[in-house]
Structures are given as C-alpha cells and as structure tokens.
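Compute the structure for the input listed below.
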Amino acid sequence: MSEGAGAGEELSDRQKREIAVWFLSNAPAGEINYVAKDVRALLGDDAVYEAAAAEAFPEYNKAHLVSLELPDRSGDIIITPYGELDKNNYLDPRTAQVATVDHIKQHCTKLRPAADEELPSAYIEEYRNALDIELSKYVGEAYPKGICAVYCSSGKDIEGPGADFGLVVIISAARRSPQNFCNGSWRSIWTLEFNDGSQFVEIKGKIQVGAHYFEEGNVQLDTNIDCKDSTILQSPEDSAVSIINIIRHHESEYLSSLEESYLNLSDATFKDLRRKLPVTRTLFPWHNTLALSLTRDLAKELAIGK
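From the prediction side, this is the model:
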C-alpha cells in the first residue's frame, strides 16, 4: 500500500497507478504482458491501467533491451536509450532507419529513412560499421538468436582524427518458454571511449543475467557484473577485432564464474524445487539453465527455445 493510505482506506487513482507501475516495471524478463493482464483485472479501471501502462512499458522495454521486428522485415531493432530519438522513435544504426514503436503492444508501427543529422559522420560510421560487423559474427556464434547493435554515443559529427568520440555495443538475448514455466535473458552493454590524445579505447561493460522458474513457485536469478578494460586505438577494422576479443573474453569469464557458482551449490539447496517439468517430464536443469543456457548455449536453452 502506498504511503499515506491507512488500513481499510480506499486508495486514490494516483496510488493505484503507482502500485500498478511498480508491478509492471518489475515483471521478469518477457513476462510484462502476463503481469499486465492480471494488473488490469485487479484494477478494474481501464483509465488507471492505461495511465500506468503508458508509464511502465517504455521504461520496461528499454531496461530489458526488448527487440522488435522491423516492419519491412529487414531485421530487428533494440529498444534502448542509445537509439531513442524521442519516446516513440528509435534509430536502427545498421539499416539507417527510424522505427516508430508502440511500447504497449511491443511492435513497430512504421519505418522511415534516418535523416542525415540523426546519423554519425562518415568517419565515425567507419568505426561503428566495422565494430558492428565483428560484433555480429561474435553474437552469431555465441547467441544464435541474440540481437546486437552498435550506436554512436558521443562525437557523431567528428569528420576525422583529432577528437574523442564514443560508441556503445548492445547485446540482447532471451528465451521464452512459458510452457515449461521458465524464461531467461542476457543483456550486456559495453561503452567505448575512443581517446585521440592517448590513442587508447577505454572499455566499460555491464552484464545482466536474469532467469525465472515459476512452476508452483517463484525462483529467480537476477545478477550483474561490471567490467573494465582498454585497448590501443587503431584502424576501424583492427580496433573492432581487438574490442570484440575483449568483450568475448569478459563474457566467457563471467559465464565460467556462473557455471562454477551453480555447479558448486549443495543439492539440498534446491531439493524442494527440483520438480519434473510439465512438458519434458525431466528434472529442471539448474546447472545448464542458470549458466550455460544464458550465454553460449542460449541457442539450445534460452535464446532459441525448445
């Protein structure tokens, strides 16, 4: 109950909206529509629900790096603050297009070519495109159904060497398997600061992993880690190879740490949770689902689904 509402006191529409926003915003990965259905039914007030949804869905979509298919089927766009032009329009840097998004329905309604001022200069695009090519190779190997993108975060109008600029790498992979009562997601954001003076690229990463198992219970994994590294500023192609190798190293290292953590858990920890899955009739594979299947094996366990 919101602050200021006593026991048995009727909540105001504002308080109801705030509570609804909290539940929607905190829905596990891929489950906001299930939560929304229940929230709408509990509220019994379409106007309050629609106000809450209008506030919660955009933030949820950005926080979870939700990917949506482009209307022309040329690919997918990631909903992220780095591509946000305004609350409903998002840049797809790979195709140089802008998609208009319906956040609540989670689909793109229309597409237009990006204007020149919305795109980086030719010099910056060399670095962005080279990195995008190497990133796509890596994600194709590690997350066969993962989505990735590279955005310019600063200095997009720089025409040549002599100034600093920034790029951001986004990786989003998810598995939706509600029939097996489990969902999961992998999200990583890598900010790259290209320093012309020192001729170095400073690399900062944040990896977030979430998994939710909810057969007759509610078990969640929600973990993240921050990473730092650097590499020499080289040509666009050489910088891209070096940066992606660093990203691959840190993500693989984090995977290994997750594997070790969950394989070393006592069997007794989950002894009451190891029920048989309703479809496969096999024990829930904790060691796979919470580690391997959230990274390189997303193709089999999380990203592709069964």
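
C-alpha from now on. contacts and neighbour counts both.
Will do.

Just the helices from this structure, written as ranges.
Ranges of helices in the chain, per DSSP state H, are 13-25, 32-43, 46-63, 122-142, 236-263, 286-289.

ok, now which ones touch the closest residue to Ile207 other than its chain neighbours?
Residue nearest to Ile207 in three dimensions, not counting chain neighbours: Ser188, with 4.3 Å by C-alpha to C-alpha, 6 or more residues apart in numbering. Each residue near Ser188 by C-alpha atoms under 8 Å, 6 or more residues apart in numbering is listed here: Ile170, Ile171, Ser172, Gly205, Lys206, Ile207, Gln208.

Out of those, which end up buried?
Ile170, Ile171, Ser172, Gly205, Ile207, Gln208 (16 or more other C-alpha atoms under 10 Å).

My guess is the fourth one contacts Cys227. True?
Yes. When contacts are counted by C-alpha atoms under 8 Å, Gly205 is listed as touching Cys227 (4.8 Å).

Number of residues surrounding Tyr49?
Applying other C-alpha atoms under 10 Å, we find 23 other residues in the vicinity of Tyr49.

again, but for Glu69
Using other C-alpha under 10 Å, the number of residues around Glu69 comes to 15.

and if you look at Lys37?
By the measure other C-alpha under 10 Å, the count of residues near Lys37 is 11.

Likewise for His64?
What His64 shows, counting by other C-alpha under 10 Å, is a neighbour count of 22.

ok, now Arg94?
Residues lying near Arg94 (other C-alpha under 10 Å) number 18.

Equivalent analysis for the one 5 residues further on, please.
Counted with other C-alpha under 10 Å, the neighbours of Ala99 add up to 27.

Grab the nearest non-local neighbour of it.
Counting by C-alpha to C-alpha, 6+ apart, Leu111 is the residue found nearest to Ala99 once chain neighbours are left out, at 4.6 Å.

Second input sequence below; structure requested for side-by-side comparison:
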Amino acid sequence: MPSNNPALASFVESAPPGELLDVTKAIKSILADDPSALQSLTPAFEKYNEEQFATVKLPGGSEEVIVSPHNSLGDGRYYDVASQSSFAFDHATQKASAVQSYVLESSRLDLIKSLLKSLSLHTTEHYPKSSLGVYPIENDSKIAILTVASKYSPNNFWNGRWRSLYIFSPGNGSLAGSLKVDVHYYEDGNVRLLTDKPVSVSLPSSANASEVAKQIAIAERKYQEDLNKAFGSLSEGAFKALRRQLPITRQKIEWEKISGYRLGQDIGGGRSR
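Next up is the predicted model:
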C-alpha cells in the first residue's frame, strides 16, 4: 500500500547512504511523533532498504547480511545463504531480530555455494568492507549476485555506497547487471554523485563459478578505472569552470576591509556613475 504522504515518502526513498535514520528523525519532528503517520511510510522504508541493499548484523552474528527483493521471504523476513539463517527486519529502524535456521532448497545450491566462495575472494581483495549475497530467482532458472560496500564518515561530512547486481543465467551463460555508486558530500553545501553503469557479458553455458567471478572482477575494475579518469577530468576542467579563481580585478578580496569596498566599482570592476 503506498504512503498517504508522497512528499515524506520521497524524502525516505531519496535518502543518501547511511543517512536514513537522520531522515527518519527529521520526519518524526515534522509529524510530531504521530505513530499512525509514521506507520504509513512503511512501504517507503521497505522500498528504500531493498533497493539500497541495506545490510544488517544479525543478533549473535559477526558479518552483515543483505536485505533485498531477491532474498525476501515475505512478511518482513529475509534469508542469508552463507549463515543458513532467516531473520525479521524492521525497515524503519534497520534492525534484525527473530533469527531462525534456514536451509536453502535449490537445484543450483552447489553452484550458489561455489559462487559465494569465488566471489568472496574477489570482494575481500578489492573492498575494504563489503557484503555479498547469491540467491536463486525466477523458479531456480537464474541466480542473482549482489555486492554492497558502504563507507560512512559523518565527521568528515561524507557517506558513500557501491552496489552491484548481476543476473546470471546458467542455461545460456548470460551475465547482465548494473554497477551503482552513490556518494554524498555535505560540508557547507550538498554534492551528490549518482551513477548507474550497465554490464553485459556472454559466457559459455558450461562456465563455472570461477569464470563468473573473473568476469565480474574485470567489469568492476574497468568501471573503477573509468570513474577515476572522469574525476581527473572534472577536477581539471568542469570544476574549475564553475567559478573564477579570482574576481574580475584579478586580485584577492581583503575580507577585513569588505565594509569599505564600493561593490560596483572595486569588487565588480565596474565604473562608478
């Protein structure tokens, strides 16, 4: 059921990485802690967490697991293959509870476990910290491969998240997905980077988990290199073009004397009338 307050729902769904709880706090102040109004935003919280591949540490667990549409059991419960467990997830507080044993039943279980093993080597090597999920989808005909890596530095006014999603079809060897980067920098303003890079690779129908992991590693390394090049071009070109290094007078403003400047003539370089 959609929220009866589309404006507040849009705030939730567009929250930057690592800042959902801050957005929720602000919404509560607007709603004056009205429980029914906040409850109406539950679909927006669920949509946000599933689309962002929210991660949560299970009670008693040491690793964070993923929340997504691909490992949803319905009624607010999700499962994790590696820990062989299922759990309830509160989308508003981003907390997990009611952990239970869960054994995945799939005809592709061996391939899924092999993919987890091969891909964990890749993520350990290339990400400081990440969570990985591999799930059977579409009646066991395909496999969803998810990686999410988040890094939050609110003391330095930035937060960021990398998400990758691949759909692997063992029957024909197709591997298609997207790479998404979301970074928010908010010191003395707001700057946000949002990217979405499609990926498509054809593998032999006999491709094993190691070959799939190799293609994913190649795609992600290439995208990171492209981003690095783009940042270099921006810093040397577009960013510098956004504003002058100096005023029209070609001299730095002496701010302690600002009250004595004649705006049109001294700062703007114009001629007094």
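
mind checking how far the spatially most central residue of structure 2 is from Val65 of structure 2?
Centrality entry for structure 2: nearest residue to the mean C-alpha point is Arg161, 3.9 Å, by C-alpha atoms, centre = their mean. Distance of Arg161 of structure 2 to Val65 of structure 2, given as C-alpha to C-alpha, to the nearest Å: 15 Å.

Check Ala149 of structure 2 too.
11 Å.

okay, and the common contacts of the two?
Ser131.

which one of the two has more residues nearby?
Val65 (25 against 20).

ok, the residue mapped onto the more buried one from structure 1 - contacts?
Under the alignment (TM-score structural alignment), Val65 of structure 2 pairs with Ile77 of structure 1. Neighbouring residues of Ile77 of structure 1 by C-alpha under 8 Å, 6+ apart: Ser67, Leu68, Glu69, Leu70, Leu91, Asp92, Ala99.

what's the closest of those to Lys271 of structure 1?
Ser67 (35.6 Å; C-alpha to C-alpha).

so what corresponds to the closest one in structure 2?
With TM-score structural alignment as the criterion, Ser67 of structure 1 lines up with Thr55 in structure 2.

now swap in Asp46 of structure 1 and tell me
Match for Asp46 of structure 1 (TM-score structural alignment): Asp34.

Next: Gln179 of structure 1.
Per TM-score structural alignment, Gln179 of structure 1 is aligned with Asn155.

so how many other residues sit close to its match?
Summarising burial for Asn155 of structure 2: neighbours were counted as other C-alpha under 10 Å, giving 8.

What separation is there between it and Leu116 of structure 2?
34 Å.

Pretty sure Ser67 of structure 1 sits against Tyr90.
No. Distance between Ser67 of structure 1 and Tyr90: 11.4 Å, which falls outside the contact criterion (C-alpha under 8 Å).

that older thread, which one is the match of Ser67 of structure 1 nearest to, not counting chain neighbours?
Nearest residue to Thr55 of structure 2 in three dimensions, chain neighbours excluded: Ile66, at 4.6 Å (C-alpha to C-alpha, 6+ apart).

pretty sure the one you found is touching Val134, no?
No. Using C-alpha under 8 Å, Ile66 of structure 2 is not in contact with Val134, being 9.9 Å away.

show me the residues around Val209 of structure 1 that make contact.
For Val209 of structure 1, the contacting residues are Gly184, Ser185, Trp186, Arg187, Leu221, Asp222, Thr223, Asn224, Leu294, by C-alpha under 8 Å, 6+ apart.

what's around the fourth one, how many residues?
Looking back up the chat, that one is Arg187 of structure 1. 24.

Repeat that for the first one.
A count of nearby residues for Gly184 of structure 1, using other C-alpha under 10 Å, gives 28.

Contacts only, for it.
Ala29, Gly30, Ala174, Arg175, Arg176, Val209, Gly210, Ala211, His212, Leu294, Leu302.

ok, and the closest non-adjacent residue to it?
Nearest to Gly184 of structure 1 is Ala211, by C-alpha to C-alpha, 6+ apart, at 4.1 Å.

just to revisit the earlier point, so the match of Asp46 of structure 1 sits right up against Lys28, yeah?
Yes. Here Asp34 of structure 2 lies in contact with Lys28, judged by C-alpha under 8 Å, at a distance of 7.4 Å.

Between these two, which has more neighbouring residues?
Taking neighbours as other C-alpha under 10 Å, Asp34 of structure 2 and Lys28 compare with Lys28 leading, 15 against 12.

So the more buried one is in contact with Leu38, correct?
Yes. Using C-alpha under 8 Å, Lys28 of structure 2 makes contact with Leu38 at a distance of 7.3 Å.

Near the closest residue to Arg176 of structure 1 other than its chain neighbours, how many other residues are there?
The shortest distance from Arg176 of structure 1 to any non-neighbouring residue, by C-alpha to C-alpha, 6+ apart, is to Asn183 (4.9 Å). By the measure other C-alpha under 10 Å, the count of residues near Asn183 of structure 1 is 26.

show me the contacts for the aligned residue in structure 2 for the residue nearest to Ala99 of structure 1.
By TM-score structural alignment, Leu111 of structure 1 lines up with Val99 in structure 2. Val99 of structure 2 sits next to Leu58, Pro59, Ser85, Ser86, Phe87, Ala88 when contact means C-alpha under 8 Å, 6+ apart.
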